[in-house]
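Peer 1: this is a predicted model, with the sequence first.
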Amino acid sequence: MTSTRAQTQPQTQPQTQPQARPEAARRSIGAAGPRLEAWEKVTGRAPYAVDHPVPGAAYAWVVQSTVARGVVVDVDTSRALAEDGVLGVLWHGNAPRLEPIGEPELMVLQSPRIAYRGQVVAVVVATSPEAARAGADLVRVREDGTKPDTVLRIDHPALYQPVQVNAGYPARSAIGDVDAGFAAAAVRIDATYRTPAEHHCAMEPHATTAFWERGCLVVFDGTQSSTAVHEALAGLFELPPQSVRVVNEHIGGGFGSKASPRANVVLAAMAARLVGRPVKLALTRQQLFAIAGYRTPTIQRIRLGATADGRLLAIGHEAVSQTSQLSEFVEQSAVLSRHMYAAPHRLTTHRVVALDVPTPVWMRAPGECPGAFALESAIDELAFAGNWDPVRLRIDNEPPVHPEEQIPFSSRHLVECLRDGAERFGWTDASGRVVRDPRPAVRRDGEWLVGTGVAASTYPALTWPSTALARATADQRFDVEVNAADIGTGARTVLRQIAADALDVPIHCVEITVGDSAIGPATVAGGSMGTASWGWAVTKACRLLRERIERDHGGHVPAGGVAVRADTTLEIRDRQEFARHAYGAQFCQVRVSTVTGEVRVDRLLGVFAAGRIVNPTTARSQLLGGMTMGLSGALLEQSVLDPRTGDFVTGDLAAYHVAVNADVPRIEVAWLDEHDPHLNPMGVKGIGEIGIVGTAAAVANAVHHATGVRVRELPIGLAEMITRSDA
């Protein structure tokens, strides 16, 4: 395995792989190009969930609870039903009974219990959106509420340690004696870091069009996994799998909030059954803040102990988060500390408390994003305390194998990312000598203090079984189908490139179809495993198709065509055991005003090692987008909960701030030409999430370098900067 520097600008001439055919110049993988659906999207022709035309459609509007803990005593629908255009009102007294499938969040309108403020307690269906909304205003819901418990505290008496956290990781791991190792260390850091609740704020709201036809249920849903929605609906409504179809041709973003089935799709299906006609349901931006999930707030204690020469002896990472009274979701914030750096003494734990709040869900880089803010900030603190260069400290603690599992890494080029990024950023010169002045609060430009920071990133390189269908026609065309979800990442674009190379044909000969559960099961567009998983299935199907044409038909496609379906379950299950991860390093320069305390990011640089890059254009967009979202989280994003009511008071885009053009500086993206034969046939790792992982820590570390103020809580506010920036 080798790693060489790639150019900052996307490469249009990819390097030849070992298995390259003589016509390598015709290769599709590695070629830059725009997304296939770009024209449809910019012209408004791409149909999203509620854009699909269906005859006689009705519209639904939800009614939400106003208490965070209690029961619905009574629902008076009489005034709503008398409103012109209102066709019906669903509530727990008349809603169809659903079959439990193990996900309480989907058991909507099944009981009078209220578990959080904003929970759906009724749905009004009418002939127009306006009539549905007017009817919802006329529904009278009588609630009996009690004082809610809504505040996450490090000393909450109901905190407990679960068995597992998100993605199936054990909640606790321990090697050696972290207390003894910490006590023996020459340089120690013991600090607590806090991250707030955050909401996804995708452009397209959660929305569904649903209708029943001859006992079959069809939905157009804005989901990151039509397979998961298909399975959930079949179970909830006790339908044969062939009687449910879920279409998600275009999705306007998700960031994890649409990775699992949500209440909107179940409610739309129930409402369509109630009124006997198609129903469109689109949640409003305000409704999303209660119903669509969020990233849990975290409290994380990091203990790092090192020898006098900067070798880590002890790593302790204890994470606390919240979940709801309905369902357990535990953010895996401490997991990255299990493999990021070497140390003989290690402890990582997770504790969680069930509060009267909505259930948290996956949000871009769940676990790694908040976890890296804590760990990478602490590494910077340790470097400052020991008078070590932060880049050098990370390099000196590079593990040769996974520190806890003691298995080899399939590839690990974090050191190369750090070195390459340091030179590009001007942290080091061409010889590798550090030229950055480590002293805080010494660089000044008028009223602005200037500083630089660094952080490392990682994200697991996951794959999951999927199926794909490849079909050849007599006119030398190829149709490839895989139930991928393109949430704006360019999935259909890169899958077409993968298919063309596997078929050994020019890309214009291939048509790609995604976003339909009728194609067959496929994994979610999440966990940065979409391209790796779907692409593996596509590659297998296309190679088998090519072999069949050669073997059975002498290289010629018969008049009736040839089709092959492939499933990757066996290949993924039987893979050799490796620790598979992508890595990156982010560098940041900030300015902090000594007058207002305002923090401005001047420059961001990210260098990544993420396997083979299928399409430099779409890859650059994903990495740049992740870093932009990380900047947004560092400086702006925070969902504020009123502890008295359990209501997210920042419940719209006027109060919940996300980065806009004026907030985003020059962002540079680069990647290494990484070859890893232990991943999948394409040699790719996911890139959708790694860009966000280290960005907030890089910003916070730069703020410390600029001001001498150590920020341990996000978002980075003004008050502390104002009071201490001139100190």
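Peer 2: Cool, the structure landed. Residues are numbered from 1 along each chain as shown.
Peer 1: okay, CA-based contacts and neighbour counts for the rest of this
Peer 2: OK.
Peer 1: who are the packing partners of the lengthiest helix in the chain?
Peer 2: Determined from DSSP state H, the single longest helix within the chain is helix 530-553. Packing partners of helix 530-553 (3 or more Cα pairs under 8 Å, 6 or more residues apart in numbering; DSSP states H and E): strand 467-472, strand 478-482, helix 491-503, strand 562-567.
Peer 1: run the last query once more with 6 Å
Peer 2: strand 467-472, helix 491-503, strand 562-567 (3 or more Cα pairs under 6 Å, 6 or more residues apart in numbering; DSSP states H and E).
Peer 1: closest to Asp51 out of the ones you listed?
Peer 2: helix 491-503 (20.1 Å; Cα to Cα).
Peer 1: what does that closest one contact?
Peer 2: 28-29, 35-36, 507, 512, 535, 539, 542-543 (Cα atoms under 6 Å, 6 or more residues apart in numbering).
Peer 1: in that helix, what's buried?
Peer 2: Going by neighbour count (16 or more other Cα atoms under 10 Å), the buried part of helix 491-503 is 491-503.
Peer 1: now the longest helix of the chain: buried residues?
Peer 2: Buried residues in helix 530-553, defined by neighbour count with 16+ other Cα under 10 Å: 530-546, 548-549.
Peer 1: do a quick rundown of the helices in the stretch 351-500 of the chain.
Peer 2: 368-386, 390-396, 414-425, 491-503 (DSSP state H, counting those that start in this stretch).
Peer 1: to Glu637, which of those lies closest?
Peer 2: When the helices of the stretch 351-500 of the chain are compared by Cα to Cα, helix 368-386 sits nearest Glu637, at 12.8 Å.
Peer 1: return the distance of that closest one from the chain's centre.
Peer 2: From the chain centre to the centre of helix 368-386 is a distance of 22 Å (Cα atoms, centre = their mean, to the nearest Å).
Peer 1: what about versus this one:
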Amino acid sequence: MTATASVGQPINRLEGKLKVTGAAQYAGDYPVDGLLYGYVVNSTITRGKIINIETRAAMTLDGVVEVFTHENRPKLAWFDMQYADMDAPPGSVFKPLHDAEVLFNGQPIALVVARDFETARYAATLVKVLYQAEAFAACLDDNLEKARAPKIGMASVLKPPPPKPTGNFEEAYNNSPVKVSVEIKHGAEHHNPLELFATTTLYEGEGKLTIYDKTQGTINNQLFVANVFGLHYKNVRVLAPFVGGGFGSGLRPQYQLFLCVLAALQLKRSVRLTLDRQQMFPFCHRPQTIQRLKFSADENGRITALNHAAIGETSQYEDYTEIVSDWSHRLYPAPNTLFEYKLVPLDVHTPIDMRAPGGSTGMHAIECTLDELAYALNTDPLELRLKNYSDLDPSKGKPFTSKELKQCYLKAAEQFGWEKRNPIPGSMTRGNKLIGYGMATGIWDAYQFPARVEAILTAEGKLILNNAVTDIGTGTMTVMTQIAADALGVSLADVTFQYGDSKHPFSMFQGGSAATASTGVGIVMAAKALRKKILEKAKRIPGSPLKGIAGDDLVFGDGKIASRHDPSKYVSLGDVVAANNGRPIKTTNMGKPHLVKLRKYSKAAHSAAFVEVEIDKDLKTINVTRAVTAVAAGTIVNPKTARSQILGSMVWSISKALREESMLDENLGKYINPNLAEYHIPVHADIHALDVIFADEKDELINELGIKGVGEIGLVAMPAAISNAVFHATGKRLYKLPMHFNELLENETVSDNP
């Protein structure tokens, strides 16, 4: 037990000052003597072969050290293997500079290394390439006939295929009195983290490397480099103490890591390689997806049948999958279900996970379809969801470890003022604006991965925790420090959490909203073992006032161990270390999910989003004026950083629904807006009144801390709520994200004077 209470407090980010003052160093910031700089040459065709690549002009430029291509790159056993990283989908991982084949537009085909960045960048323009272009397919809409079931691989553990059908969907749907059928399209969406992808590789001789990398998983990248280049993993150290946004783009090792390490090892020099934003666009995207849904209900609003078929894109060499079509049955009971998911291989780079992968795509379609069903039933959308509410996971027939979604509905609806909604589309106005109210549900898996943590009580009586997890801007360092402070009963000032370094004990990559539960539980387990060691040593101190007191009657707090019933009997942590001859007391322990116990349960975080939009009657421009999101995610370790996570998701929801669009030129097979000027994201003027509510949810089953992640649950509900609000305002459904306001000008269904 502890006497402190850091968990639950709105603590400011401990590293915040470093970030806002510019003192935090990112992968491309570290000063290194004698550093060489790389610049990548990318293919200008989408599919074909390199017939000739001419590098002499670049090589003769003063300052250029080497130009690597498929013709002169070093031989590696990896090129003949299907080696992949911890987050790789089934297939054969892309290998830069492997051969003359061009698999996608923007593929790296050469690396120029020079004594300074400017020279490397200019020399890259002197590399001339002769191609033999081939026909390609990059547009999902034009290639739906190629759709097939995904290949099954290790990724299916976290991304299983859709469940088997139940009942008889076709019969139930056809015989239901109320039914809706929709097709919803999502274009590709790009990550665009603020920090560019960069790697700084310090060559330390004899196959030993220290690598500063933009990554969400230091150990993942350490193992990748060691395996690819045949190095002992202990000779490869990867650091990422600060990451300027990831959103999933840093889960896999990106190609600049491979190229940078290749150059450093071959030249026996330290090398830095930074990709510009255009070079990031080919691999940083959420896939194009087409979804067809059919929902039906009886006259009383009970859902009778659910059908969700999704088709996504993948590359020709890997089967990237998402969980898109399964979510509806985890929320809404239905005796008849049919869920399908297929892939279309295209001549693109493999898509990668993007915040709430599959969930934000699938839940948008599901919640818009359910909204349409509510209107077909002439039922309030919130009432329809409450009527079909289940405390069990309908898809598995298992109880949730906890589920306070109903509380989310009711609290958010009350705060938003949902009762003021006029149900007739187009009936609410404010001056020259049409007003629309929309709501939607969110669900996201409550993941937890194994994590090993080293806990050290130092000679000064301070606590140090070591784990390899990264902090991608979510406040990980702060919440881990809070958990550790409570676990040993010390102040925040007496805790140091060291992270983002592959030399520390094991952590999976930071993704899936799993980091706090994973590393946090590791801290609890390490602290528990450390307390046991400390107690044993404290009781062995000559004349110890704790002798004879049972462990349950002792409490850790304020930097000491004291009797619960007589606080005057205590031993300070400093005294324990002193009695240990001034030597630190250490332990390393693993935290892991309770797989056997949790087989009987379903695990998920839930949310409800309520949105108001204003739409200009004449121009049809759409503005989200206010929104409320309520979240049920167990214990909230830090309400301030958690609220920031949800607010960030809400801002992204506005962006996803109304702004972000990757423009694919079907004739070129490339994205034509690969920059922050033309890839539109919200500005301050687009964001108005946003509020966050955390439900009171106690979960004594899910893990030792009772916590679920909040990184993604705020994104899965609100895009649909915005879409539903647009319909309520105008009476017209827009079935493609992002929504284009000009589509509201076509065939208007609501008059200006309802």
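Peer 2: Arrived safely, thanks for sending. Predicted, not measured: the structure shown is a model, and the values here were computed from it.
Peer 1: TM-score for the pair, please.
Peer 2: Superposed pair, TM-score by TM-score structural alignment, normalised by the length of the first structure: 0.94. Supporting alignment: 698 aligned residues with a Cα RMSD of 1.5 Å.
Peer 1: quick one on the thing from earlier: the longest helix of the first structure vs the second structure, average offset?
Peer 2: Following superposition, helix 530-553 of the first structure is found to deviate from the second structure by 1.1 Å on average (mean Cα distance after the TM-score superposition for the first structure).
Peer 1: got the angle between that helix and strand 467-472?
Peer 2: Orientation check (axes from the mean of the first three to the mean of the last three Cα atoms, to 10 degrees): helix 530-553 of the first structure against strand 467-472 gives 40 degrees.
Peer 1: so helix 530-553 of the first structure versus helix 491-503, what angle?
Peer 2: Following the same axes, to 10 degrees, one obtains 30 degrees for the angle between helix 530-553 of the first structure and helix 491-503.
Peer 1: Asn221 of the second structure: what's it in contact with?
Peer 2: Contacts of Asn221 of the second structure (Cα under 6 Å, 6+ apart): Pro253.
Peer 1: what's it aligned with over in the first structure?
Peer 2: The alignment partner of Asn221 of the second structure in the first structure, by TM-score structural alignment, is Val229.
Peer 1: next one: the helix or strand hosting its match to chain centre, how far?
Peer 2: For Val229 of the first structure, the host element (DSSP states H and E) is helix 226-236. Remark: helix 226-236 of the first structure is offset 21 Å from the chain centroid, using Cα atoms, centre = their mean.
Peer 1: quick one: average offset of that helix versus the second structure, please.
Peer 2: Compared with the second structure after fitting, helix 226-236 of the first structure has a mean deviation of 0.9 Å; criterion: mean Cα distance after the TM-score superposition for the first structure.
Peer 1: next structured bit after that helix?
Peer 2: strand 244-247.
Peer 1: mind listing what's buried in that next one?
Peer 2: The neighbour-count check on strand 244-247 of the first structure (16+ other Cα under 10 Å) flags 244-247 as buried.
Peer 1: residue range for stretch 56-69 of the first structure in the second structure?
Peer 2: Using TM-score structural alignment, the residues of the second structure aligned to stretch 56-69 of the first structure are 34-47.
Peer 1: so what touches the matching stretch?
Peer 2: Outside stretch 34-47 of the second structure, the residues that reach it (Cα under 6 Å, 6+ apart) are 102-117, 120-121, 124, 134, 136, 270-273, 669.
Peer 1: if you set the cut-off to 7 Å instead, what comes out?
Peer 2: 102-117, 120-121, 124, 133-136, 270-273, 347, 669 (Cα atoms under 7 Å, 6 or more residues apart in numbering).
Peer 1: now do the contacts for Val75 of the first structure.
Peer 2: Applying Cα under 7 Å, 6+ apart, the residues contacting Val75 of the first structure are 140-142.
Peer 1: mind doing that once more with 6 Å?
Peer 2: Going by Cα under 6 Å, 6+ apart, Val75 of the first structure touches 140-141.
Peer 1: can you tell me the helix or strand for it?
Peer 2: Taking DSSP H and E as the definition, one finds Val75 of the first structure inside strand 70-76.
Peer 1: superposed on the second structure, what's the mean shift for that strand?
Peer 2: With mean Cα distance after the TM-score superposition for the first structure, strand 70-76 of the first structure departs from the second structure by a mean of 1.4 Å once superposed.
Peer 1: and that strand, what's buried?
Peer 2: Buried-residue list, strand 70-76 of the first structure, by 16+ other Cα under 10 Å: 70-72, 75.
Peer 1: redo those residues as a markdown table? Include distance to Gly176 of the first structure.
Peer 2: Listed next are the buried residues of strand 70-76 of the first structure as a markdown table, based on distance: Cα to Cα, whole Å:
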| residue | distance to Gly176 of the first structure |
| --- | --- |
| Gly70 | 46 |
| Val71 | 49 |
| Val72 | 52 |
| Val75 | 58 |
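Peer 1: distance between stretch 159-167 of the first structure and the chain's centre?
Peer 2: Centre-to-centre, stretch 159-167 of the first structure and its host chain are 20 Å apart (Cα atoms, centre = their mean).
Peer 1: my bad, stretch 353-365 of the second structure
Peer 2: Its chain's C-alpha centre and that of stretch 353-365 of the second structure lie 10 Å apart, by Cα atoms, centre = their mean.
Peer 1: sweet, I'm off.
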